[in-house]
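Q: Got a sequence here, can you build the structure:
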Amino acid sequence: MTLWLTRLTPGPASRLARHELGGTGQTSLHRRVMSLFPDGTSDQARTRFGVLFRIEDTARGAHLLIQSNQPPDPGRLPDGYGTLTTRTLDDLFKALAPGRTLHYRCIASPVRKPGATTRSLYNLPAVVPLHGATADEWWQRQADKAGLKPLTLHSQPAATVHDRQHLTTAAQDTKSRAAGNRIHHHRVRFDGTATITDPGLLHHAIRDGIGRGKAYGCGLLSVAPAPDPQ
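A: Here you go, the predicted model:
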């Protein structure tokens, strides 16, 4: 299946685009991204279209990267919101070979989920955010599962996403007390170089994303060929 990578460059005069790309409450941004794909699908539209996205800070301001299994429709953007530049990832996937050196980037949500006994013993929440060295160790494990052996790693905190959970009517029937629950996604940006150990695993990791919070701008793994180390 072909994957498409799209860069959304916001229009310089669009206050709406600046607002949606500049906030950490990302319900509106997620809805904007999904509005670029066909209507009438299901509550699992993000999964159906393989949508992952990430805000990229550039010298020209915040841009949006969107990965999907079909190209988004630029005609679905509001007038003046921005422009879409789309290309396939076919050539990238053809270049993935064992031992190849890559640059990588991923904004992910590194957490651990302690068991009930551990939570009770240490009074821990169900999801514990990881920072510093423990976040780096988490990334090393994810990279290994993704068919990568990191050579270098630089991590830095990214803004935590704060939002509210909006459930469908069907979900509210079974989780009525959870409707409107606050959502927090702790995020870290991981950058570096790595060698490919398993192209198949890497392909799946790029396609499916890494970790939790994919509807909130987490999990998109970007790679690009790098010169082989001397």
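Q: Please count neighbours and contacts with C-alpha atoms only from this point.
A: Fine.
Q: Against residue 127, how distant is the residue of the chain positioned farthest from its centre?
A: Centroid-distance maximum for the chain: residue 121 at 33.0 Å, with Cα atoms, centre = their mean. When distance is defined by Cα to Cα, to the nearest Å, residue 121 is 15 Å away from residue 127.
Q: Then residue 19?
A: Note on residue 19: its distance to residue 127, by Cα to Cα, is 29 Å.
Q: I'd guessed residue 29 sits against residue 21; true?
A: Yes. If you go by Cα atoms under 8 Å, residue 29 and residue 21 touch, sitting 6.9 Å apart.
Q: The spatially closest residue to residue 10 that is not a sequence neighbour: neighbouring residues, count only.
A: Closest residue to residue 10 apart from its sequence neighbours, by Cα to Cα, 6 or more residues apart in numbering: residue 82 at 4.0 Å. Residues lying near residue 82 (other Cα atoms under 10 Å) number 18.
Q: for residue 211, same thing?
A: 17.
Q: so it makes contact with residue 110?
A: Yes. The pair residue 211 and residue 110 passes the contact test of Cα under 8 Å, sitting 7.2 Å apart.
Q: Show me the contact partners of stretch 17-28.
A: 10-11, 29, 55, 62-64, 81-82, 159-164, 216-217 (Cα atoms under 8 Å, 6 or more residues apart in numbering).
Q: out of these, which are buried?
A: 10, 29, 55, 62-64, 81-82, 161-163, 216-217 (16 or more other Cα atoms under 10 Å).
Q: Here is the second sequence; please produce its structure so I can put it next to the first one:
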Amino acid sequence: MPGLRTWRTALTLAPAESDRSRDAHHLYRLVLSGFGGDASEGAGSTGRPAHVLFAPAREEPPAAAGNERPDAGRPVKVLVQSPQQPNWQPLLDDGRLSDAYAFTREYTYRAGQSLQLRVIANPSRKLRSPTRRVSLTDPAQVRAWLHRRLLEHGLSTDVGDIAVGPPRWIVGAKGSGDRFQLVTRTLQTGATVLDAAQVHDLLRDGLGQGKSYGCGLVLTHANRPAEQ
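A: Okay, here's the model as predicted:
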């Protein structure tokens, strides 16, 4: 049965690189460098290679004071997924990474199989302007968004089972100097496979917006059959 085979790399950022990677565009350039992109300061974006996704693991940020927006925290590790094996040696040699462990994963889900799913996402909707989006803030809207998007990709889930993490703001400055911000949430749920091919495509392509800034990498594991 056709499935999905992909590369994964677990990166550990050096402390100084971790500080700089609070800027989401800086972290994006760092990931690009594993695929021939330019990670130097001031470099413009060369575009995310096809099917390259990543998810940062961040330190727990200090509690926001007053009306401050909760920061996403400093990234310390990054999980990168790609169809081809990347090359992190230049960043290791420069001391910007302290470790890079690459391995492969294979997925062969089938219809009717149950699984657990986790994703850092940017739940959002389009405004009337085709180029503008607004992040969803109501947890009920976020649950409905994930339920709908998973159904579009061959997965059935119970809206009430979706766990919605708190909103976290990431910020950055593009090569043009334009600053941006993005609201992310960690979402977790159980799901049942309706269409295995669609699920494999979802794992390859990612979910939703913000994929250049650490959103969309869907992590899954199959539920073990109940013991008889």
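Q: What does the superposition give as a TM-score?
A: The TM-score (TM-score structural alignment, normalised by the length of structure 2) is 0.77; 200 aligned residues with a Cα RMSD of 2.8 Å.
Q: thinking again about what came up before, which secondary structure element contains the residue farthest from the centre of structure 1?
A: In this structure, residue 121 of structure 1 sits in helix 116-122 according to DSSP states H and E.
Q: Flag every buried residue along that helix.
A: For helix 116-122 of structure 1, using 16+ other Cα under 10 Å, no residue counts as buried.
Q: try stretch 127-143 of structure 2
A: For stretch 127-143 of structure 2, by 16+ other Cα under 10 Å, it's 136, 139, 142, 143.
Q: And for stretch 98-107 of structure 1?
A: Per 16+ other Cα under 10 Å, stretch 98-107 of structure 1 contains these buried residues: 100, 101, 102, 103, 104, 105, 106, 107.
Q: residue ranges of the helices in structure 1, please?
A: Using DSSP state H, the helices of structure 1 run over residues 15-22, 27-34, 45-48, 90-95, 116-122, 132-145, 169-174, 199-208.
Q: Quick check: residue 62 of structure 1 touching residue 55?
A: Yes. If you go by Cα under 8 Å, residue 62 of structure 1 and residue 55 touch, sitting 6.4 Å apart.
Q: in structure 1, what residues pair with the longest strand along structure 2?
A: Identified as the longest strand of structure 2 according to DSSP state E is strand 179-193. Residues 182-196 of structure 1 are matched to strand 179-193 of structure 2 when aligned by TM-score structural alignment.
Q: Which residues are in contact with residue 57 of structure 2?
A: Contacts of residue 57 of structure 2 (Cα under 8 Å, 6+ apart): 75, 76, 77, 78, 79.
Q: hmm, which of the residues you listed are common to structure 1?
A: For those, the aligned pairs still in contact in structure 1 (both residues aligned by TM-score structural alignment, their matches' Cα atoms under 8 Å) are 76, 77, 78, 79.
Q: just checking, residue 138 of structure 1 touches residue 108?
A: No. With contact defined as Cα under 8 Å, residue 138 of structure 1 does not reach residue 108; the gap is 10.3 Å.
Q: Between the two, which is the more surrounded one?
A: Counting neighbours by other Cα under 10 Å for residue 138 of structure 1 and for residue 108 shows that residue 108 has the greater number, 28 against 16.
Q: how much space between residue 147 of structure 2 and residue 48 of structure 2?
A: Taking Cα to Cα, one finds residue 147 of structure 2 at 27 Å from residue 48 of structure 2.
Q: picking that back up, so which of the buried ones among the contacts of stretch 17-28 of structure 1 sit within strands?
A: Using DSSP E, those in strands are 10, 55, 62, 63, 64, 82, 161, 162, 163.
Q: export those to JSON lines and tack on distance to residue 146 of structure 1?
A: Shown next, in JSON lines, are these (distance: Cα to Cα, whole Å):
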{"residue": "10", "distance to residue 146 of structure 1": "32"}
{"residue": "55", "distance to residue 146 of structure 1": "22"}
{"residue": "62", "distance to residue 146 of structure 1": "28"}
{"residue": "63", "distance to residue 146 of structure 1": "26"}
{"residue": "64", "distance to residue 146 of structure 1": "24"}
{"residue": "82", "distance to residue 146 of structure 1": "33"}
{"residue": "161", "distance to residue 146 of structure 1": "25"}
{"residue": "162", "distance to residue 146 of structure 1": "28"}
{"residue": "163", "distance to residue 146 of structure 1": "29"}
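Q: can you pull the contacts of residue 112 of structure 2?
A: 192, 193, 194.
Q: repeat that for 6 Å
A: 192, 193 (Cα atoms under 6 Å, 6 or more residues apart in numbering).
Q: Alignment lookup: it to structure 1.
A: That one, residue 112 of structure 2, aligns with residue 99 by TM-score structural alignment.
Q: what sits against the aligned partner of residue 222 of structure 1 in structure 2?
A: Under the alignment by TM-score structural alignment, residue 222 of structure 1 pairs with residue 219 in structure 2. Residues near residue 219 of structure 2 by Cα under 6 Å, 6+ apart: 117, 118.
Q: same question, residue 214 of structure 2
A: If you count contacts by Cα under 6 Å, 6+ apart, then residue 214 of structure 2 has 54, 55 around it.
Q: Could you find the closest non-adjacent residue to the aligned residue in structure 2 for residue 87 of structure 1?
A: Residue 87 of structure 1 maps onto residue 103 of structure 2 when the alignment is built from TM-score structural alignment. Of all residues not flanking residue 103 of structure 2 in the chain, residue 8 sits nearest, at 5.4 Å (Cα to Cα, 6+ apart).
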